[in-house]
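In: Here is a sequence together with a model predicted from it:
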Amino acid sequence: MALFPAYANDSETKNPNEAISKTQDETWLENSSFKIDVIGSQASTSGSLEHGGTGSNVNLIGTSESDSNESDVAKQPKRKKKRKKKVKHHRNKVVESETKQDGDDFKIDTTRSREFLTVQTIARPSAPKYKISFKMYRPLKTSKKKLKRYFHFIVEKQSSEKETKLTKQDLAKDISVERNEDFTGFKQEEDMSQMTALYNRSLGENPRDIDMWLKYVRHQDAVFQFEKVYRKGSMAKGLRVTADRKLTILEKALSHNPDCELLMRERLNISVSAYPADELQIQLKKLVEKEPGNIIWWQGYIEASQCSMSHCDIPAVLKLYAKCLSTLHQLRRNSVLEKSHLEENILRMLYQCGLFLKQSGLFEQLWTLLRLYLELNLSPTDKNKFNILSGFEEKQLVELEEVVLHSQLPIHELWLRVERLREACHWLPFTGDSCEDPQRLVFPEDVAELIHPITMPGNTFKLTATILTLLKTPLLPCRHTTMQGLGLDYVPWAVDSIETLLPMFFPLYPLNLSNKNLLRDTQRLAVGPQYLKTFPGQEEYLEFLLTTTKNCVDCLNGKEKTAVSVWWFRFQRLLIVLDKEERFKMSSLFKKKMKSSMKQLLKSEENRNNVIFYQEYALIEHELGNFESAINVIITAIQMYADGKCILNITNEEERTVICSLYRILVELHLNAPSDIETNKQKALKYLVNLTLGRHIKNMNEFLTQGSLNETTLKFKHVTLQLLQKDPPVLMSEDHFLPNFFTDWIICNGWFLYLTKGAIECGSFLEETLSSIQNQTWQKEVLFEFYIAILFKNSLEKPGVGMFRLLDDALYRAIENFPNNLFLLSVLAKEQSLNCSLGQPWWKLTNLLMKTGHAIPSLFLILIANQRTCEIEENWIDTVTGKLFSEGNSLTNRMVSLFRRMTSLEMCTRRCGLVWRLYLQFLHAHFDPSLCRKAYYRAVEECPWLKVCIYFMYT
């Protein structure tokens, strides 16, 4: 029986003999159910078929003879269907022959079925939805992939290539293996080898190149990253190996440069981040015994105990400070050449010890230490000069505590409020017979081991500045070179409260840098005793601080006395500025009292002829809103001192300095006038002409001629060339608070060029001047400030892309050279507030401010990020909903990443109290308490002596 009925007849008649002639017989092509001449094309060429069957010549396309069987084969014309728009043209298709092998009883179906192309899709309710969001404030990712992944390129191996296989038996043999050029890290490894060879060759030729040594040390980080990616291994082991490499390089560098502070500081930072506290103490103790006069090793040795949870004990840490100070004192007594340097080291360690006492909450002990230093070195004859009373009534504090205790709050909240009240009101030791709080009972014997005399004349002002800074008086203005000269920049954990950053609001040039979103929580970040927040003891502590400063003025002489007096005037001017910006509330009674004390100082006989004091008083009048009164004070001082004198004919250096400073203040007051801008610019230009030509100050009705302007230009150029040909004099620390003829004359020349020829000409003049000053001196820093002020002022008046690019370039260069300058940082923050997200990219700001190695620029990065967030929430509106834009996840994640980077091991800000306070406040506002708790434990681990962190636990 056949498999298919169509082949039933054939299977019955066939026999084995007929199979031989099958190839010559074509009857097998016929089928009773389907007859067609498949090889019709062959039959048409050969004539008739040899087999006498029923088939005939049939064309592949066309009609055959009228037969009922053949009519099915012929192709019938199709009827056209009616279509609306498009008509498909059908073509006749050739029927392809299906080849079949001999003896096969099946065929392969290769005809496609269109029905299989239709796939039922999921209906819309069940279909998944994908949300693609686009954030305007998120920068687009433009970074390319650095590594070539294995699936990016298909490497086809040729059969002709023979790979060399290495087995265990061949390890002992010397078999050369071809290196794989397609290895993705091969190029990087070659580059690093070339860089290492370059460093070795350069340092071998010039081992005194400090920058090259530091670059070589930082190059080890790139080597570690390469090994982490391509040579998988333990992370902790890799970090330790990298630290050992760096230390080996630094030891070799210190052998060639034994007195380099930068190399020693780098070695200390690497040791602190790589070794545990016990091992670090052992290493640093050996270094201290080897070099007892090296203050950097002493600092690291003390911090190894102070910053360790297991070793941080206040009496033990104070013993280490006492041991360090006594060692430095003994070395000073036995030394003659380095006596001044050792005294400066004593003042540095005094500053660090005072910071430890202040941040630990031992303010009574701190004031006792500072008072004894003042009595020993400033007023040895009058021991009661600094016995200042607080003026706060104890009964008022008792009443406030009773109100808190009767408020029925939880116990932890009661403790926190009472402790803050006592901290704000108690900063002096208790002088009575009995006291409930033993911390307030401080005797001179408790701090006697920390007290040493300061005998060198130049260090008396540094001692005064150190004490006033520890009492929370900000440096005004706060410049990088001033902090370096006073020894206040080498402690990275010095910033624990907001008072250090207040000079950012101090006006220096005729610019409006007010920014309400920068440092919005001024009062919240204050730590008692304080004078910013409206709280019990606020005015009493402020009055105590002003009285202490005034008593220091009475004990000093010469330039030091004038410098501290100027500092006292500027501090009160800063308080007025803060009051205007509503960051600090000052009562009208205290204002009157403050103004009467300034007038009383000016009326004293020794200060009546001091023009610098009248200049500072005029600036205070201007901040109070009395513009005309301020101008009259300056003009009166000029008439008294040198009216009509040509500055070229004055030989007295002090007299020339005072005259130039008065004219500079007069010009800047007119340029900062709120109204009649063009008129005041003309007045300022006339004052500059009077300065150079020696005209009378009241001859302001004369018109400016081109001849007088040309003569003024020549005289400015002549004096400026004379000043630039000389080397700038080395300034003492007190000179940073006083007028300087070199900087004031260059600034007056710059204002003249700005008013006559524009900002571009003034900028080119300042670029030439800055390039002529080689060292990073105080004069160069002041001129950089003025350069930035000119560019920023012109950018506000005539905004344009080109001016902002010049401003960014100059500002970045200035911050790289002087990172602790708060005026430069405030200009950077103001520029970011003007441009918002259209300013410099975030990565540029991060690289600029975090690579300096100082805490203040890194803190400003946090403040700028908070400022951006506040401006987005206040000004941005959602175009879809019409509501104010809320803080997105990207901004929150950016802040979290920034805080984590700042508290990492390699950053100097990981022990900065203010950074941890901002971090904890941010987490408390945006995340759950568990994350805040983890960050709090980390803060206590890094800063175990910081008392303000304990307050956060109770909140």
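Out: Cool, got the structure.

In: only C-alpha atoms for contact and neighbour calcs from this point on.
Out: OK.

In: quick one: Tyr321 and Ile302 touch, right?
Out: Yes: using CA atoms under 8 Å, Tyr321 is in contact with Ile302, at 7.3 Å.

In: Give the buried residues for stretch 702-711.
Out: In terms of neighbour count (16 or more other CA atoms under 10 Å), stretch 702-711 has its buried residues at Leu709.

In: chain center to that stretch, what's the gap?
Out: For stretch 702-711, the separation from the chain centroid amounts to 48 Å (computed by CA atoms, centre = their mean, to the nearest Å).

In: what does it contact?
Out: Residues outside stretch 702-711 that contact it (CA atoms under 8 Å, 6 or more residues apart in numbering) are 686, 689.

In: do stretch 808-817 as well
Out: So stretch 808-817 is in contact with 776, 781, 784, 787-788, 821, 824-825, 828, 848, 852, going by CA under 8 Å, 6+ apart.

In: Presented hereafter is structure B, for comparison with structure A:
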Amino acid sequence: MSEPKAIPKFGSFRPKVTPPVNDQENKSSSREKADAGEKEKKKHSHRHHRHRSRSRERHHQTTEAEASHLSSSKRGRSRSRERDHQVIEAKFFQPPKGTREESPDLFFIDRKGDEKNIAYGSIHRYSVPAFYRIGAGNVLGAPTNLKINRNYGDEKEIVLNDWRNSISSSREKYIFSRVAREKPRLLKIRPEHVARNAEDSSEDFVSLNQARGKKRKRTGQDGGESSASENDETHYRSIHGKSKPKNQPEDEGLQYATESESSGSETGFKLDSDAPGRQRNVQLGQKVEQDPRDIDAWLALIEHQDTLLRGQDDRRRITNAEIRSTADIKIHMYEKALEKAGSLKDRERLLLGLMAEGSKIWEAKTQSDRWEQISKDNIDSLMLWKSFLNFKQATFSTFLYEQTRDICLRRMKLLSKAASTASSDTINSIYQQILYVLLRLTFLMRESGYSELSVAIWQGLLEVNFRAPKNVCSKEESLRQFGTFWESEVGRIGDDDARGWRHFVENQVVPETDALVAEMDGTLDNANLFQSWAASERSRCKDSLLPARTMDDVVEDDPFRVILFSDVEDFLVILPPNSEQLQKSLLDGFLIFCRLPPLSAIGQPAQDKLTDAFVRDELLELSSTWISSAYKQKARDGSDEFDISSTLDAPISAFQSSPDTIFATSHWFKNIRAWRELYDGDPSPVCYKWVRNTLNQLTQAYFREDLTEYYLAFEWRNEPDTIKKISKSVLKQHPSSLKLYNSYAMIEWTRGNKDAANGVLSAALNMSNSMSENDKRDSILLWKTWIWARLEDLDKASALQHLLSIVDVLPIPQFAHLRRLFLRLGNTLYQISEAQGDIATALLCYTSLSNIFIDRNLSGIPSHELLLQSAARLLFHHARIGPFRPAFLREHLSNFITLFPKNTIFLSLYTWNEARLRIDNRVRNILLSTVLTPENDSLTSRLFAIYYEINHGTIHSARSAFEHALSTPASQSSAGLWKFYIIYSLETPQFHSHAKDIWYRALRACPWAKELYIFGFEKLSGGLVSFEELKRTWRVMGEKELRVHVDLEDSFEEIAELEQSEKGHKRLGFRGAS
């Protein structure tokens, strides 16, 4: 190879000759080079200091003319020093010779990032080249009002603060603030000091007088045997300047431990705030090792990992990398614990926790596969399958209507197969699971737009279980006969004049029915396309609440309007004969499907349904007008007196049904509201007429006292003009039912017909005298109704008369007998307190009976809750009619809430009692400590907390209550709660601009809820959301396989063609003008 050519030199580019530097400058230069490392670290701060010094000097020069000569001389000397320093800096930072191409490492482009970020949560410090910050704390790309806060952060992260607002308040002013922020460092004894004083270990004492002072006295002797500390220290008059802080402790016998030694692995001890947490971790680990099958110990150890992550500093921001790494550790612990789990209950607890942690690090597909496998491996667990269904239904990326429907169908087939071979002990549990799956499935169908199919399934279930023929045959033969009945298209349950399956089989007569003709109303307006579409879609939904027949003339050619037997065959379940509890559960399911409260004294199966956010979601289908008025802040007149009636108006209630609540007067809570009040103007979830007919036909075909009582309450709330006729008709059919007489008496009393009510109660009590002991048990309900009616009318004398007449069955006519009876029993309280009586003694009776439930481990049964509801009613009556002690109410209501934290009667009364005082924040405290805890959290409790904040808090506390509710597993998938949040944002001017983001969040959280799409198109298409965004959102409904009646694709094409033609006209007009 030829030698490389020499680079030509040009004289015109020769650098200027640097003037010679004198000896003093050479000395300064040598000193500067010796301290180059330290100067390199502090260069930027020196430059910044000089800049500020020069600025101050210029200011003094213009304002202090009298000292100009002195200032100029000083500046001359200063400039000479600065000039020397600048020459040295120019030499130190002189770039290497050569062109830009000869320095490939001058710039480095990293397109992948540092892999250590994921592993360690920060960059690799040794791979970062030397750099220096400029900009006085500003960060490139961040707003100019944000600056780096030097008081916080470390080498892994920086903290930005708004210097305009918080810099003055965030800095700590006390003298030891910097010391308090510094992390403690571990001290260790120097090894050489231990070796030098080895002989001291044999002494009987520890000498506190070390040789440190003697060494100072021997300074200069023995050829420099001065202490090492003196050699290290700099004299205060030294030419080297101020002494610098030492990196070692004052005591020469100690030294600072390294970072690895401070971790505790070598020293076995750590002086930090996390020591108790680590010690607790060691104890839990040892407990798990001693008894690996103790699942509670495993769960405690797993939960403690969050405490270790958080440490003692709750204010520290936990990074995503820390969350992911901790989740990975907990997943490993869960998997090890699962190997030791024996019972299904333990596996449920562990698997739910495992999947909760997996959601932090796994992709949606991985989670779906794991849930699928868990559901197959644990066929007996309804809880795990329900969690799997919740995941599939509420995950936007994986939700498809047909896939979710098939999950429910596969579960039903699997349970039906298990029921065919199940024992008598487990068959009831299996059928309860089947009924829950059916309820979830029909809700999914209706909320996705398939109302006809959901109603048809319930029609089939009620027909085959309550109106089946009397002849008993196999299930296969029964379904075949029912298919014949279905395909004949005669009236089914709920239809007008429907006779049912049994009548069809016995008479073999097919009545003629008139064909229905649906009229098309509503047209699309391209100028306001989405609002007109929402109105037209709602109209079509209203016409599609019930399944059509093949002879009906429907507006659209829609195959989903007519439901064939093959469409419902797979969903029909025939309950075992004489299974009264399962039949009641089926009736409860039907009522919940119709958005009605279940029958009285519900058991655990119905209670579980009512706490499920996917089931208990009335707000989604309630009228937006009713939601706004029900949760609207109650107006106050400025006085301390609160309207006591507002206490009884909690919009969404959760308590045990009883005759007191379904026939409630204006002085107590009610749980059945008028249908027209709830669904005023908007389409109801189901047809009101169909619900009314179904209840009536069920009472005719399958008589139950509680069901008939419920039907009378429904009729009284919705059809008060005809209730008297209906009640008498029912009593004529069942003349010996004391419960029905009691219901009729309560209706008459509430309507104001007190004389008629007194007559009914008296006649029923007289009739009970001739009944058997078993049949006359319900007479106590008549006495209770009569006594409470008198108390609410403030007729204490008559109430007391009826109360004491219970033992004699017949009323005592003379009031004087009551007075003598009281005195004979030794109770003189009647003479002392004639106004309200002794409420404390009365509550003792309730408390003693409640303690019996608790002692027998029956604290959670419905009977106990009904008992405490009765006690709460007595407390409320006591407070309503006269003075009372708030502390007394608080004590008892707090106990009630502790036992039943989801009961809205107790919560409402507690809130009313505390709101009158306006002193302490007890309501929020009991909500956070007792009601909204993870083990007690529910959708109804969250709605109550929001209701409280709207009426007693601020708009910001109300919004915070919404956000907390939508971030908890108990209510984050409630489509009705999301709808309520959108309504609140739109009606609150401060939050109006947030409605769009909340709508999109709602669609991501509840992709199946068609009502959320329609509601957004109605309320947000006026300018908050652009046309293109609405267009893409509308198409998402098709992607998720939701039912859409009115298609918009043709309208989209028309609008696109109009836009193209307008653009063409504009171009032609421009050319003509030119």
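Out: Yep, that arrived. Note that the structure is a prediction, hence the values are computed from the model and not measured.

In: So after superposing, what's the score?
Out: TM-score of the superposed chains, computed with TM-score structural alignment, normalised by the length of structure 1, equals 0.64; 699 aligned residues with a CA RMSD of 4.7 Å.

In: Just say helix, strand or coil for Ala422 of structure 2.
Out: With DSSP: H, G, I helix; E, B strand; the rest coil as the basis, Ala422 of structure 2 sits in coil.

In: residue in structure 1 matching it?
Out: Mapped onto structure 1 by TM-score structural alignment, Ala422 of structure 2 lines up with Ser335.

In: ok, that match - how many residues close by?
Out: 12 (other CA atoms under 10 Å).

In: And Asp497 of structure 2, by the same measure?
Out: By other CA under 10 Å, 12 other residues sit near Asp497 of structure 2.

In: what's the answer for Trp916 of structure 1, then?
Out: 26.

In: any idea what it aligns with in structure 2?
Out: Aligned by TM-score structural alignment, Trp916 of structure 1 pairs with Trp978 of structure 2.

In: Please name the nearest non-neighbouring residue to that match.
Out: Ranked by CA to CA, 6 or more residues apart in numbering and with sequence neighbours excluded, the top spatial neighbour of Trp978 of structure 2 is Ala1002, at 5.6 Å.

In: that's a helix at the one you found, yeah?
Out: Yes: counting by three-state DSSP, Ala1002 of structure 2 is found in a helix.

In: For the match of Ala422 of structure 2, give its distance to Glu711 of structure 1.
Out: Computed as CA to CA, to the nearest Å, the Ser335 of structure 1 to Glu711 of structure 1 distance reads 56 Å.

In: Give me the residues contacting the helix or strand hosting Thr743 of structure 1.
Out: Following DSSP states H and E, the helix or strand that holds Thr743 of structure 1 is helix 741-756. Contact with helix 741-756 of structure 1 is made by 653, 656-658, 660-661, 664, 681, 685, 688, 716, 720, 723, 728, 759, 761-762, 765-766, 779, 782-783, 786, 790, as judged by CA under 8 Å, 6+ apart.

In: Repeat that for stretch 554-573 of structure 2.
Out: Residues from elsewhere that reach stretch 554-573 of structure 2 (CA under 8 Å, 6+ apart): 409, 412, 438, 450, 452-453, 456-457, 460-461, 464, 479, 483, 486-487, 516-520, 544, 547-550.

In: Could you give me the PyMOL syntax to select whichever of the residues you listed are buried?
Out: Filtering the contacts of stretch 554-573 of structure 2 down to the buried ones (16+ other CA under 10 Å) takes a single PyMOL command:
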select buried, resi 409+412+438+450+452+453+456+457+460+461+464+479+483+486+544+547+548+549
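
In: mind checking which helix or strand the equivalent of Leu545 of structure 1 over in structure 2 is in?
Out: Under the alignment (TM-score structural alignment), Leu545 of structure 1 maps onto Val691 of structure 2. Using DSSP H and E, Val691 of structure 2 sits within helix 688-701.

In: Now do the buried residues in that helix.
Out: 688, 690-699.

In: mean distance, it to its aligned residues in structure 1?
Out: Compared with structure 1 after fitting, helix 688-701 of structure 2 has a mean deviation of 1.8 Å; criterion: mean CA distance after the TM-score superposition for structure 1.

In: Show the subsequent helix or strand relative to that helix.
Out: helix 705-718.
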